[in-house]
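Q: compute the structure for the input listed below.
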Amino acid sequence: MPRDIAHLHHVGHVVSDMTRAVELYRRLGFHVPPPSVPALAPREAAAPEPFGAANTHADLARNFIELVTPVEPGITKGLPPDARIVPLQVPADTLPLVLSRIEATSAQLSGWRDRFEGLHILMFSSPDVDGAADRLTAAGVGHGGVNTVGRPVETPNGMRTELVRYLEIDGAPEGRVGVVAHLDPEFQHTRHLEHPNGAQDLVEAVLCVPEGQLPLVRERYEQYLDRPISTEGPVTLLTRADLSDLLPGEVPPALPAFVACTVAVPDIARVRALLAENGLPVRETARGEPFVPAEAALGAALIFREI
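A: Now for the predicted structure:
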């Protein structure tokens, strides 16, 4: 019987300055398009103003790394000049609800950013998000139910709406954790999957937890995944002491915290040469894999694994 959680869908890197973040990820060897930010008119007949959150993706074949930052209403500080402003068309009777939801998301992002700049979002990919919801409910894992949102996508035939179905798990102190339906293959041609570093897949998220909480967190994630945690991913759980063993020199910004993620590449030598050319520091994991430390990567260590 197929599992209802297959692999990672995305991680979310919450940043303070989107211009710096986009520049960093391009130096890391990712193709990163200009970010998008929603805009709404604050009053009738007024020009739309950006607000909520700006985001962009480094897209991979079956998942992505998201860069996201909260945006104060009407303020574009920290956004690159080529950021794409996306005016939202919202009926007047639903405007208050839409505003409250976007403001709540922005406030949550601000809280995470103020806690530390780095990874705060971990979403798993599912071929059956409704089945995953039912299983989690039966296991006593609280969640908000399956939601559906529309994401505007620019295609060769104009703007289209990609429907995204997801659920968020309640009460995860490390950040936003949830399950998302697999990426829609109908829109795959709109994603840029070729990167200078050759990245093909997001294969691991590393979560650092307090020593005494490791068994409970392990049990919690095994409930989420419906299988034992293993060295094959998609989540690696460790304590502060374990972190310094796996990623020498790394210190968690807080506990619990997502401290790193791993991308799969076909040519490690190519990655090493690119990182050196772009002036980024590189260390070695306990497994002999190169990684860019969090202090040089806006709070989230990035590991490269050859496949």
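
Q: from here on, contacts and neighbour counts on C-alpha atoms
A: Noted.

Q: following the host helix or strand of A133, which helix or strand comes up?
A: Element membership for A133, per DSSP states H and E: helix 129-138. Toward the C-terminal end, the helix or strand that comes next after helix 129-138 (DSSP H and E) is strand 147-155.

Q: quick check: which helices or strands does that next one pack against?
A: On a contact count with 3 or more Cα pairs under 8 Å, 6 or more residues apart in numbering; DSSP states H and E, strand 147-155 meets strand 158-168.

Q: for the strand it packs on, name the packing helices and strands.
A: Counting by 3+ Cα pairs under 8 Å, 6+ apart, the elements that strand 158-168 packs against turn out to be helix 129-138, strand 147-155, strand 176-181.

Q: tilt between the longest one and strand 147-155?
A: Pointing back at helix 129-138 there. If you take axes from the mean of the first three to the mean of the last three Cα atoms, to 10 degrees, helix 129-138 sits at 150 degrees to strand 147-155.

Q: strand 158-168 and helix 129-138, what's the angle between them?
A: Per the same axes, to 10 degrees, the angle that helix 129-138 makes with strand 158-168 is 20 degrees.

Q: sticking with E103, tell me its helix or strand.
A: Taking DSSP H and E as the definition, E103 sits inside helix 95-115.

Q: ok, now which ones touch P173?
A: Shown here is P173, whose contacts under the criterion Cα atoms under 8 Å, 6 or more residues apart in numbering are P256.

Q: so how far is D184 from it?
A: 30 Å (Cα to Cα, to the nearest Å).

Q: of the helices and strands packed on strand 158-168, which stretch is the most buried?
A: With neighbours taken as mean count of other Cα atoms under 10 Å, the helices and strands packed on strand 158-168 reach their highest mean count in strand 176-181, at a mean of 23.

Q: also this sequence, please, to line up against the first:
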Amino acid sequence: MRHDIVRIHHVGHVVDDMAAALALYRRLGFVVPPPSYPAMARQEGAEPEPFGAANTHADFLGNFLELATRVREGDHIPADAKLVPLQAPADVLPKLVERIATTSASLAVCLERFEGLHILMFSSPDIDAVATRLTASGIGHGGVNTVRRPVETETGTVVETVRYLEIDTRPGSVAEGRVGVAAELDSHIQGARQSDHPNGAVDLVEAVLCVADSELAAAQARYQDYLDRPIRTDGPAQVFDLDNARLTLVPESGLATLLPGEQPAALPALVAYTVAVRDIAATQNLLRDNGIPLRRTASGDPFVPSANALGTAIIFREALPPEHATVRGTWPK
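A: Model prediction:
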């Protein structure tokens, strides 16, 4: 059966201090470029100043990890940050500023809940088909949005087209955060961004959502509608298998079994994500050499506790060769 949602497009780690987040992710062995900050002059003739929301990515070939923060006056801006002055026609600029301000306000709301994962976007080869299916199923969404932005590559500037939809955009409707679907990344553009991460990370392969025990059935039903995929039981968790990736739903009572020592900061909450790495032993050595504490999941994968990773547990799992690729990390039998 051909599915219209195939993998995880990205997760968003919302942080309070971008400089601290950059330092952490680089110690974790990710290549994280300098963050981009939109900038505007507060008065005519003044230098542009950062405002709104800032972000950066740790990129893989088919997906990425996003670091995002809201910008407050007086915030410490990383020394290597890229200020991006807003340039748009006079009739468009107010809408652009409003959109950035809305994003910043949304990030502030996330941080009021907790610092950690608040964004989960799935990837689709046919986002228009996803929109049609969701509408037919009675699932609210904001429609397919299209954004075009210039991207610098080794061969010059190209225009990247980003198409996405957000599921049920009413406040509080998706309490775990911003959930949606994006068109698959352009492999040529993303290939230019892809980095050789020192920790060996090559793919984003799992997101873990923790819900109250009494809400597990409702969460299962929601995501079954979103993903149009069957669900299976795996120990204390319920799992949606995607193409070499997975979404794991775990009740609060099972979280400490799945991820020993972890407790959700709120419910529901995206509590962890998993990256596949080329050589798990080398990854563990790098993390230990950098002073990063590790625990083990129920299935034996090393993970960085959320207390040491700005509110999200980060799981590392050895990638299988392509000819043997499948979803790993299941509950031990």
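
Q: care to give me the TM-score?
A: TM-score for the superposed chains, counting by TM-score structural alignment, normalised by the length of structure 1: 0.96, backed by 305 aligned residues with a Cα RMSD of 1.4 Å.

Q: just send the helices and strands packed on strand 158-168 of structure 1 back as TSV, with distance to R218 of structure 1 too.
A: Conversion of these to TSV gives the following (distance: least, Cα to Cα, whole Å):
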stretch	distance to R218 of structure 1
helix 129-138	16
strand 147-155	27
strand 176-181	14
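
Q: of those, which is nearest Q188 of structure 1?
A: In terms of Cα to Cα, the element of those nearest to Q188 of structure 1 is strand 147-155, at 10.3 Å.

Q: hmm, back to that, check which residues of the helix holding E103 of structure 1 are buried.
A: Residues of helix 95-115 of structure 1 classed as buried by neighbour count (16 or more other Cα atoms under 10 Å): 103, 106-107, 109-110, 112-113.

Q: superpose on structure 2 and give me the mean offset of the very next helix or strand once past it.
A: Moving toward the C-terminus from helix 95-115 of structure 1, the next helix or strand (DSSP H and E) is strand 118-126. Between strand 118-126 of structure 1 and its aligned stretch in structure 2, the superposed structures give an average distance of 0.1 Å (mean Cα distance after the TM-score superposition for structure 1).

Q: what range does strand 118-126 of structure 1 cover in structure 2?
A: Under the alignment (TM-score structural alignment), strand 118-126 of structure 1 falls on residues 116-124 in structure 2.

Q: the matching stretch: how far from the chain's middle?
A: Stretch 116-124 of structure 2 sits 4 Å away from the centroid of its parent chain (Cα atoms, centre = their mean, to the nearest Å).

Q: which residues sit in contact with V180 of structure 1?
A: For V180 of structure 1, the contact set (Cα under 8 Å, 6+ apart) comprises 9, 123-126, 129, 164-167.

Q: please apply the same query to L209 of structure 2.
A: If you count contacts by Cα under 8 Å, 6+ apart, L209 of structure 2 has them with 176, 247-250, 268-272.

Q: so what does the helix holding A133 of structure 1 touch, helix or strand wise?
A: Of the remaining helices and strands, those touching helix 129-138 of structure 1 by 3+ Cα pairs under 8 Å, 6+ apart are strand 158-168, strand 176-181.

Q: check which residues of the first one are buried.
A: What it means is strand 158-168 of structure 1. The neighbour-count criterion (16+ other Cα under 10 Å) identifies 162, 165-168 as the buried residues of strand 158-168 of structure 1.

Q: before we move on, the earlier item: check the mean deviation of the helix holding E103 of structure 1 from structure 2.
A: Superposed on structure 2, helix 95-115 of structure 1 shows a mean distance of 0.9 Å to its aligned residues (mean Cα distance after the TM-score superposition for structure 1).

Q: that helix vs strand 118-126, what angle?
A: Computed by the same axes, to 10 degrees, the angle between helix 95-115 of structure 1 and strand 118-126 is 120 degrees.

Q: please compute how far helix 95-115 of structure 1 lies from its chain's middle.
A: Using Cα atoms, centre = their mean, the mean C-alpha position of helix 95-115 of structure 1 is found 16 Å from that of the whole chain.

Q: which strands or helices does it pack on?
A: Counting contacts by 3+ Cα pairs under 8 Å, 6+ apart, the secondary-structure elements packed against helix 95-115 of structure 1 are strand 7-14, strand 52-59, strand 64-71.

Q: distance from the last one to structure 2 after superposition?
A: Spelled out, that is strand 64-71 of structure 1. Per aligned residue, strand 64-71 of structure 1 averages 0.5 Å (mean Cα distance after the TM-score superposition for structure 1).

Q: specify, as a residue range, where that strand falls in structure 2.
A: Aligned by TM-score structural alignment, strand 64-71 of structure 1 corresponds to residues 64-71 of structure 2.

Q: buried residues in stretch 36-53 of structure 2?
A: When neighbours are counted by 16+ other Cα under 10 Å, the buried residues of stretch 36-53 of structure 2 are found to be 36-40, 48, 50-53.

Q: which residue in structure 2 aligns with E162 of structure 1?
A: Residue-level alignment of E162 of structure 1 against structure 2, with TM-score structural alignment as criterion, gives E160.
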